[in-house]
Each structure stands twice: as C-alpha cells, then as structure tokens.
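Visitor: Structure here, sequence nowhere to be found:
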C-alpha cells in the first residue's frame, strides 16, 4: 500500500498513530490503530480500501476528531483514514453551490463562501474546529437549525469511496434531481459505515441578514418551556437556545458577562427577518418572555452584543467540561415534552448523585445533557454511565430520539434497537451488508 500513496501519507509509528485513536468522546475502548493514512485525494482513499478489502482489515474514517459519540474510535488491527489534508474548495456564485473536500473546517467553508456574498447555514457549536466531512458523516446540526435545517438539507451531491475501493458520484449541483434512489441522503449521516466521503457539493443561500437578539432569564424550567412553545407556535426564529443553571454558572465563571447565577434557565433568541421585521419579531419574543414570567429580558440589534450571547452559548460545553470529565448526550424530544425531559434529567442526576447540565437547541427540541464526573472515581464513573443510559431511556419514553445531530457512534448503539425497532435494524443491516459485505468500514459503530 505504501508505494501507492504520497510520501508521508502513511503513518505507522505508534507515537504518531496514538493521536488518532479516538475522537472528543474519548471512548474508553479506543486502541492505537495499526496505521494512519493521511489521504490527500480520492485516489488515496481508494488505495487504502482496495488494500483493506483484499486483506480484510478494518478501516475507520476520521475528520477533525471533534465527534462526540465515538464514531471515529480506532479498532485493534485497523487503519484510520483521516481526510484532514483534503482541503480544496470551489465556489460557484451563479449556481450558489460549493464543491468542497471533507478536510475543510466548517468555519473555513463559511468564510470562503462569504467572499461571494453567500452563506452555508449549518453551524454546530464546534464550527471552528469540526470538519465539513465529519458534519456530513454525522448529519450535524447547530444553533440556526430551528429555521434553516441541518447538513443534509444543504448536501446536493457526494463523491464516496465504497468498501471495495470503488468511487461513486451521487447527485450534483442541481436543486431538483429525483432520478433514481435518493442515495446521496443515504450516505449523509451514515457515520462512515457505508463509505468514505471524499467530496461534497453544498447548496448555499444568500448571506444572512442582520439579526436582532433577545435574551431572557427565568426562575423555572416550566416558564422557559412555555415561552419556547409559544414562540415556535407563531414564529421561526433564526436561533432559540437554552442553558440551565449549571451551564449559566459555568459560563459566567469563565466569561464574566453578568449572567444571572440564580436563574434556572436562560434563553437566547434571534431573528434575521428582513428589514424592520427582525426588530418586530424580537419585540414579539421579548413580550412572550415577559408574559411567561421572565425575571429579566434584554434586547439588542447590535451585532457585537448579540454575538457575545451566542458565543456564551457556544462556550457552554467547554465551560462545563472544566468542572470534570464529561459524558455528552444528544437526545431530542417533541417540543411539548421539553420541560418533562429537562426535569426528568434533573431527577436522574439527583438519584445518581452526579452533576448534569442541560443545554439545548430549544427551538427544535434537541438537548445536550452534559454528565460531569470524576473519571478517577470508579463508583462515580459507574453512576455517570447509568445516568447516561437512563437519560436515553427517558428520551425514548417521551417520544424522542437518542441522537439529534451527533450520531450514534459506539457510545449509543446499545440503545438504537429500542429506538428504531428490530424491523428497522434488520433493514439497516441489509443495507450495510450490501455495501460492505466484509464489514470492514467503521466496524463497531452504529450496528
């Protein structure tokens, strides 16, 4: 294999390959891979998969390593293929599309298309460090998804290398194309279990208008949840985010913004409606917050002030992580069940005697419970893991999902059958077996 790869692409030194054994989820079962290939082209990925297919060697695809579900955990005797060196981009402002390689970071894509007056909306909180290939592999979401949708809504085409090394092109720069099965959508969110994405054609939209921001503090989760339901019943805000008391205090510890440490909930809402309508929507949301007994409401159309509150929300996970090791969840529920989920999580935290913070993309019901524990304490670690499972069980019981945007990976796959059912699991296995009969692509993930 080495002779068919560029110089420096193949790493076998354990001191170097160890850095590629896991993603941000820090899967305890991660092992140092046999080798790492830093691909620079589709041809490089084909070389690896042809060799792996011939020798029956498992291959784990990896983007920037910012995943939160163990989707890029290396396996014993396997090869990790990282796309971090695949960084080309071509923007076509006429068709409002961009053809990108998977190693570019989300923020780099945004900046490149912004030079043409365009915008790529999906914006995970980790947009500055996550790769566009990883976003496609997990169908990532973000803060503005309540109005603009998730990654799959902006993927028009893909180039994918299959398990046997065959490269296929799916879709392309056409807004309407229903010829054949919807295979492009099949690979978005497949977490590297069906093929390795080596090129993505993205749909772009005109640059986002200026935003008005409204921030409100609440003394109860129920009041905040009531405000969320009333807003989403009549408006489509460009952002509607939630932070609980633990997150508020963790962020305030680091950013010193003057957030209300006694508040049980903080909501950050934004409107990017055109012209004067943004201010009107902001006023409407402020009125809703006040009607639902917000203890404090702050509105601004100043871009820097608004972005400061968005930055605080984006910083919530790193801020909470400073309190200890984290188990990060990604459960979602129908909006009417949001309060029940958050209060139920609080009960689980109390029962298991662990700290759990909840932040959420409140406008679409996607929450991120953050379980804080001491990894050096075996008893606490066990309680944290029990809480992890109980939170997913609770989400399922409330009609929700075990993952809204982070993917199943390895950490959540035990709960997938209870969520989708055995018939869907059987269908999923048939698709996996058809595309990867040897089971070499990301074994142990999802299935």
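Guide: Done, it's in. The structure displayed is predicted, hence computed values, not measured ones.

Visitor: only C-alpha atoms for contact and neighbour calcs from this point on.
Guide: Will do.

Visitor: pretty sure residue 295 is touching residue 223, no?
Guide: No - between residue 295 and residue 223 there is no contact, the gap being 10.2 Å when judged by Cα atoms under 8 Å.

Visitor: okay, now the one to match up with it:
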C-alpha cells in the first residue's frame, strides 16, 4: 500500500520538521501550540476520525508552499491541505503527526479581466468575496455553495463543489480553466490555460478539480466568468406530496425550461426553518419547491413554470413580486442545513445525486428509512440536477441514536446507487464515504484511481487516508 510509506517515528522527526520549516518560513506562519493546532484538526463532517497535527503552517506565497512540500518529502511527513474547513466529508481532517497546510492567508484576487472574462485568484479567496469583486465589473462567478460566505475557492476546487445555481450554470469544474499546483515533491506545475478554448494534452486541470488535496496543492486558479445576469425572480409552489413536487420538477425540465435554480424542501425542513427563523413558511405543505429565472422576462418564465406546477398538483403557487421577496425565499433555503442541525444538535448531511426521473423514489425512500430508524431526516435538494441532501438529525451524546444515524446514512447511499445515482454530487468523498467510493467505482475503476495517485504522489504524503 502507498500509504504505509509515510510511516515514521514521529518523535524522531518532529524536532527536525520544525527546524526545517522555520528555515524557510516566517515564525508567525508556523503554529505549534496544541490548543491552537487542535482547532485545525477537522472539518464539519460527523463520524470522521481526525488526528493531532504536529504543526499548522499558514503560507503566504507559492515559495512557502514549495518549501513545506520539499520538507515533508524529505522527512516523509504527511501534509493535509485545508481551506476554510467547511467541508462535509472529512477531507480536510488532520492525521497524527501531519503538517496541516492552511491556505487561508493566500487570499489575493490577482486579476479580473472583463475582456477575457477570467479571474486569477489564490486559493484562500472566499467565494463570496470573489463574487462581489467580479460583480463590480459587470461579471458573474456562478458556483455558490451554501457556505459561500465562508468557503474558499481552493476548497471549492478540491471538492468540485456546486451550489444553488448548478441547474443552469453548472459546477466548479466548468469554471476552472487553469491551475498552478505544487506537487508532493515541491515542484510547481501549471495546467490548463487562460484562453476560451484549448485542448493541448490531457486535461490535468479537471483531474485536480475534486481531488481533495490528494494529488497536489493548488496555489493559483484561472477561473472563467460570465456576464452578470439580470436580477432573478423566485416562485414558491406548495405540494401535498413530495411525489407531486418531483413530478413538477420533471415537467419543468422536460418542457425545456432553464431555471437559474430549482430547489426542494420537504415538510421536515420547512418546519425546522420556521422553528429557527420564524419566517412563517407554510408548514401545511409536504414539499415546497422554489424556482427562479434570471432571464430578461422572468415573470413570463415563472408564469409558465407555475402552470406546470399546478398541472402536477401544486396546492398553491406564489411568484415573488420583487427582488427583496425573492431573496427572502432564498434565505429560507440557505437556512435549511443550519435549521436541521438545531433540531437535535448534530447532523449527518448526505449528498446523493440521482437522475431527475428517480428523484421521487429517492425522497420517498429516505422517508421510509427515517421511519425504520425512528429518526428525523429532512431532505433539501438541488432538485433541478437531482442532487439531494438528506440530513440526518441526531443526538451525538446518545450512542444508540448515533448508531441508528450512521446506519440510516449508509442505507441512503445504498438507495442512491440502486437508483442509478452517485454517492456524492458536490461534497466529495473524504473519510466519510471511502468504502462507498469503492462500491461505486468497482475494482478496476479503483485500481486506476490509485494508479493516478501513485503517479503524482509516490510517497503517499498528500492527504493520506482520504478517498481510498
């Protein structure tokens, strides 16, 4: 196994590790206080083990990152790259004795070009910061994860994240044109391009997107931008069953409509949001569907989609009258995961993506799993692309409930694969879904994935124990 090669007596290397790191880094970039380093040990995922890092490094330059990787290679010390640690799969969790490489201080927007429609950024730039900066130039960076006010571009690239707008604009991978990457041995490699087109050689850029820091450390990204679209308007439709809401989703997509978002909240989620925010959402509904358009005439598009919702059995269809009302509805959706966490104090957020035609089967199946395990499981979904987030609510202090939560989580992933889907649409594999990745890929696919890892990281020092 590749990972066995990184093992070394930590008491023998720690002193040398610190000395070598400090030889090429400013003292304030190297953190060793256990009370501080412990805070960098894990991301936001439940049921994912995390080790104790030997040191946390906060580089500010590409040369700093190269020095860290050269040092780690020389001493065979594992390196765990991190962004804002908002991930939900344990991909940023530390391993014992590792160097945590936190890239949050590399947070400069290096260039915004309205002509080329690109932005060049460092990995620590926060998604929302970039979005606002390009908006000032009349441009738009579409990927918008729910954690967009906190998550970093480097983290988004590492997990190939998505967001509410994926149904129209696609995911992070479709906006990464080129990367500068520091490899495990400290060499700097550039991939991709800054041109609108380019097919020279293998697409190594796409290979790094979603690699969860296991192949190299992204230190610069060239991102594609779009012209800023018109202000979107949102429609809310209530349904007496999740099946009817999912039927409406199918009708909308089959009808050729291209909403800027199409989001589903089930009854459990709506109640949780109301309990947390007092927004007054309709708790009599079994499912709430939100559709939005950012077209030149969004009102006409909402009217057409509203008619399809009514044909599918919507009990009420309410189009927003203005941008403020639209934003209020979207804020309800963005509050969903926080609201569900408040139900019991802890959540496991699944990330199963299925074909749109099987969306109702997935949601109904989750309800059966919740009943079987006597748990509260709310479902929110990027319904337009079939990406669901069944969220298991449980009391982490209750061993029996925690066990039932983990069992239900696994059953939901099994259901997703059974329906022709995937175990993750945007959160990644990390530690949480390693066993399930092997099931989805099969032995030949897994062998090829490991061969890629071996080519880029022969010593196995980059984010060991993640993915497989």
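Guide: Looks like it came in fine. Bear in mind that the values here come from a model prediction, so they are computed numbers and not experimental data.

Visitor: Comparing residue 295 and residue 223 of structure 1, which residue is more hemmed in?
Guide: Set side by side, residue 295 of structure 1 and residue 223 show more neighbours around residue 223, with 20 against 14, by other Cα atoms under 10 Å.

Visitor: count of residues packed around the counterpart of residue 153 of structure 1 in structure 2?
Guide: In structure 2, residue 153 of structure 1 lines up with residue 174, judged by TM-score structural alignment. Neighbours of residue 174 of structure 2 under the rule other Cα under 10 Å: 14.

Visitor: Likewise for the one 3 residues further on?
Guide: Neighbour count of residue 177 of structure 2, defined by other Cα under 10 Å: 24.

Visitor: for the stretch 151-300 of structure 1, what spans make up the helices?
Guide: 183-187, 221-234, 245-255, 277-291 (DSSP state H, counting those that start in this stretch).

Visitor: can you pull out the helices in the stretch 1-150 of structure 2?
Guide: Counting by DSSP H, counting those that start in this stretch, the helices of the stretch 1-150 of structure 2 are 10-24, 34-37, 62-75, 127-135.

Visitor: Just give me the longest helix of structure 2.
Guide: helix 434-456 (DSSP state H).

Visitor: which residues touch that helix?
Guide: 2, 183-184, 214-216, 413, 417, 422-423, 429, 460, 466-468 (Cα atoms under 8 Å, 6 or more residues apart in numbering).

Visitor: make it 10 Å
Guide: The contact list for helix 434-456 of structure 2 (Cα atoms under 10 Å, 6 or more residues apart in numbering) reads 1-3, 89, 183-185, 207, 211, 214-216, 410, 413-414, 417, 421-424, 428-430, 433, 457-460, 462, 465-468.

Visitor: ok so, going back, my guess is the match of residue 153 of structure 1 contacts residue 222, does it?
Guide: No - using Cα atoms under 10 Å, residue 174 of structure 2 is not in contact with residue 222; the gap is 11.6 Å.

Visitor: For residue 127 of structure 1, see how far away the equivalent of residue 333 of structure 2 over in structure 1 is.
Guide: When structure 1 is aligned by TM-score structural alignment, residue 333 of structure 2 is paired with residue 313. Between residue 313 of structure 1 and residue 127 of structure 1 the distance is 13 Å, computed by Cα to Cα, to the nearest Å.

Visitor: and those two? which has more neighbours close in?
Guide: More crowded of residue 313 of structure 1 and residue 127, by other Cα under 10 Å: residue 313, with 24 against 20.

Visitor: Just the buried positions in the helix or strand containing that one, please.
Guide: Per DSSP states H and E, residue 313 of structure 1 falls inside helix 303-314. Buried residues in helix 303-314 of structure 1, counting neighbours by 16 or more other Cα atoms under 10 Å, are found at 306, 309, 310, 312, 313, 314.

Visitor: which residues are in contact with both of residue 295 and residue 223 of structure 1?
Guide: Common contacts of residue 295 of structure 1 and residue 223 (Cα under 10 Å, 6+ apart): 217, 289.

Visitor: Residue 220 of structure 2: what's it in contact with?
Guide: Residue 220 of structure 2 makes contacts with 62, 106-110, 120-124, 153-154, 178-182, 190, as judged by Cα under 10 Å, 6+ apart.
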